[in-house]
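Trainee: What shape does this take:
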Amino acid sequence: MPKSQPVPLHREDPDKPELVGNIKVTREDWLNVARDILVSDGVGEVKVLTIGQRLGVSRSSFYWYFKSRKHLLEALLDDWEARNTATIVSHCRMPARSINAAVCNFFRCFIDPDLFDQGLDFAVREWSRRSGSVRQRIDAADSTRLQAVQEMFERYGYAPDDADARARILYYMQLGYHALEVREPMSARIDRLEQYLVGFTGVAPEPEDIEDHKAFCLSVGSG
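Mentor: Sure, this is the predicted structure:
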């Protein structure tokens, strides 16, 4: 399963303003460590004491930012939606010269870990197996994401029923690709890109669609 990308604590990041007074960690620090624990160990291990030990602070710091563990878990879900669902929606709405270029924008979310946290997405899905309320949020997020992909196809002239089917094929394939933990170099995926795009859109891509996407892949170190 993909892992979330560790984020330096505020006090360890030279780009962040210096902490003053008795503040040793920030709300973002609590969320970052909670997210890492959620991804690596599951929601059952997201505990105030455990997070505090990793941060090197007392429990009182936690209650400065959160009312309770439940409040922290709600914040984690909000963070997940902002990181992952909002990213997919925004990339589906990005201007593109063709449907194939638009699909490549969608692919970017799953190539750059700064755009879409795959480990976090799977951790929340695993969490939803044990929580009906989290299951509802997963279902709502998937519906929002699928709607964005469908609207992307419709903008390029696809009929609603056709756009709906293509959106589901594209979205479910992409999630399944990572759920199966397919191991292959990015160069192999790029070699298949033209055929993938034809399969998803029914339209042969222009050479610049392939070259632009390849350049993006190499720019994020995935090649």
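
Trainee: From now on I want contacts and neighbour counts done on CA atoms only, so please keep to that.
Mentor: OK.

Trainee: ok, and for the biggest helix by length in the chain, which residues are buried?
Mentor: Counting by DSSP state H, the longest helix found in the chain is helix 132-155. Buried residues in helix 132-155, counting neighbours by 16 or more other Cα atoms under 10 Å, are found at 134-135, 137-138, 141, 144-154.

Trainee: again with stretch 193-203
Mentor: 193-194, 196-197, 200-201.

Trainee: can you redo these as a markdown table with secondary structure?
Mentor: Converted to a markdown table, these look like this (DSSP: H, G, I helix; E, B strand; the rest coil):
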| residue | secondary structure |
| --- | --- |
| Leu193 | helix |
| Glu194 | helix |
| Tyr196 | helix |
| Leu197 | helix |
| Phe200 | helix |
| Thr201 | helix |
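
Trainee: of the residues you listed, closest to Ala82?
Mentor: Nearest to Ala82 out of those is Phe200 (Cα to Cα; 26.6 Å).

Trainee: and the gap between Asp164 and Ser61?
Mentor: 47 Å (Cα to Cα, to the nearest Å).

Trainee: Ok, Phe106 next?
Mentor: Phe106 is 39 Å from Ser61, where distance means Cα to Cα.

Trainee: neighbour count winner among those two?
Mentor: Phe106 (24 against 18; other Cα atoms under 10 Å).

Trainee: does that one really touch Met94, like I thought?
Mentor: No. Judged on Cα atoms under 8 Å, Phe106 makes no contact with Met94 at a distance of 9.1 Å.

Trainee: Kindly tell me how buried Arg192 is, as a neighbour count.
Mentor: With other Cα under 10 Å as criterion, Arg192 counts 10.

Trainee: here's the other one to compare against:
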Amino acid sequence: MVRADNRLTADDWADTALEALESGGLAAVAVEPLARRLGATKGSFYWHFKNRDALIEAAVLTWERRGTEEVIAAIEAAPTDDPAERLRRLFERVIEHGTTHRIEMALASSADHPLIAPVLERIGKRRIDYVAELFVAAGLSPEPARGRAVICVSVYYGMTHLAHIAPDALPRTRAERRALVDATIEGLLA
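Mentor: Here you go, the predicted structure:
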């Protein structure tokens, strides 16, 4: 993780904090172990952050940007104007990520933390709003679109949870996951 010029950035610290959070939960976001992991000193940490809370905040904001805003931007940049296809692409992407990464679960386990709770709430709302926009673009009126968006986001969170507690319950191959996504989207668009 150390850059070629040996100068760490705040982003380097936030990325490493996210990795620690994903693998060990919020308790794993501790300055000294992160400094060792980065081959840095605590002084480097304090150059970029006032305290551990500032690092946690930077890490979850990085996750918010990557896990929500950049995903939405990528779906919007896809070469299709078909909202149903955008829904499929979004669902495939997030299901794939949710079944292979633990960050959602790690953050959910700290959902009552004062720095994490507002970010999780904002992200949940943003995800629902975006999916609702896609359903409206696909021809649904706003109220049913919002209800179906809640279902979609709930399915994502549920599949993410299942991937870690009962992985054998989920489709194993990309083709099987694609079939599940297609059936889910077709059912919700009907």
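
Trainee: quick one on the thing from earlier: with the second structure superposed, average distance for the longest helix of the first structure?
Mentor: By mean Cα distance after the TM-score superposition for the first structure, the fitted helix 132-155 of the first structure averages 1.4 Å away from its aligned residues in the second structure.

Trainee: What of stretch 162-171 of the first structure?
Mentor: Compared with the second structure, stretch 162-171 of the first structure is 1.0 Å away on average (mean Cα distance after the TM-score superposition for the first structure).

Trainee: which residues in the second structure does that stretch align to?
Mentor: Residues 144-153 of the second structure are where stretch 162-171 of the first structure lands when matched by TM-score structural alignment.

Trainee: again with stretch 66-73 of the first structure
Mentor: By TM-score structural alignment, stretch 66-73 of the first structure lines up with residues 49-56 in the second structure.

Trainee: rewinding a little: between the buried residues of stretch 193-203 of the first structure, which is nearest Ala86 of the first structure?
Mentor: For these, the nearest to Ala86 of the first structure is Phe200 (22.3 Å; Cα to Cα).

Trainee: Would you agree the closest one is in contact with Arg168?
Mentor: No. Under the criterion of Cα under 8 Å, Phe200 of the first structure is not in contact with Arg168, lying 10.1 Å apart.

Trainee: Tell me the secondary structure at the one residue sitting closest to the centre of the first structure.
Mentor: The residue lying closest to the centre of the first structure (Cα atoms, centre = their mean) is Phe116, at 2.6 Å. With three-state DSSP as the basis, Phe116 of the first structure sits in coil.

Trainee: Then Glu18 of the first structure?
Mentor: coil.

Trainee: related to what we said a few turns ago, next SSE downstream of the longest helix of the first structure?
Mentor: helix 160-179 (DSSP states H and E).

Trainee: Which elements pack onto that next one?
Mentor: Judged by 3 or more Cα pairs under 8 Å, 6 or more residues apart in numbering; DSSP states H and E, the packing partners of helix 160-179 of the first structure are helix 132-155, helix 193-201.

Trainee: hmm, who's touching the first one?
Mentor: It stands for helix 132-155 of the first structure. Here helix 132-155 of the first structure makes contact (Cα atoms under 8 Å, 6 or more residues apart in numbering) with 81, 85, 88-89, 92-93, 99, 102, 124-125, 127-129, 160, 163-164, 166-168, 171.

Trainee: returning to that earlier point: could you check how far the match of stretch 66-73 of the first structure is from the centre of its chain?
Mentor: For stretch 49-56 of the second structure, the separation from the chain centroid amounts to 21 Å (computed by Cα atoms, centre = their mean, to the nearest Å).

Trainee: Pull out the buried residues from it.
Mentor: Buried residues in stretch 49-56 of the second structure, defined by neighbour count with 16+ other Cα under 10 Å: 49, 55-56.

Trainee: re the thing from before, can you check what angle separates the longest helix of the first structure from helix 193-201?
Mentor: 100 degrees (axes from the mean of the first three to the mean of the last three Cα atoms, to 10 degrees).

Trainee: which one of the helices and strands packed on helix 160-179 of the first structure lies closest to Glu28 of the first structure?
Mentor: If we rank those by Cα to Cα, the stretch that ends up nearest is helix 132-155, at 21.7 Å.

Trainee: OK, contacts around the equivalent of Val103 of the first structure over in the second structure?
Mentor: Matched to the second structure by TM-score structural alignment, Val103 of the first structure sits across from Leu87. Shown in contact with Leu87 of the second structure (Cα under 8 Å, 6+ apart): 131, 134, 185.

Trainee: What residue in the first structure is paired with the last one?
Mentor: Taking TM-score structural alignment for the superposition, Ile185 of the second structure sits opposite Leu197 in the first structure.

Trainee: and if you look at the second one?
Mentor: The pairwise alignment with the first structure assigns Leu134 of the second structure to Met152, based on TM-score structural alignment.

Trainee: Which strand or helix spans Val2 of the second structure?
Mentor: Counting by DSSP H and E, Val2 of the second structure is found in no helix or strand.

Trainee: Is it correct that it is in contact with Arg37?
Mentor: No. Taking Cα under 8 Å as the definition, Val2 of the second structure is not a contact partner of Arg37, at 9.4 Å.
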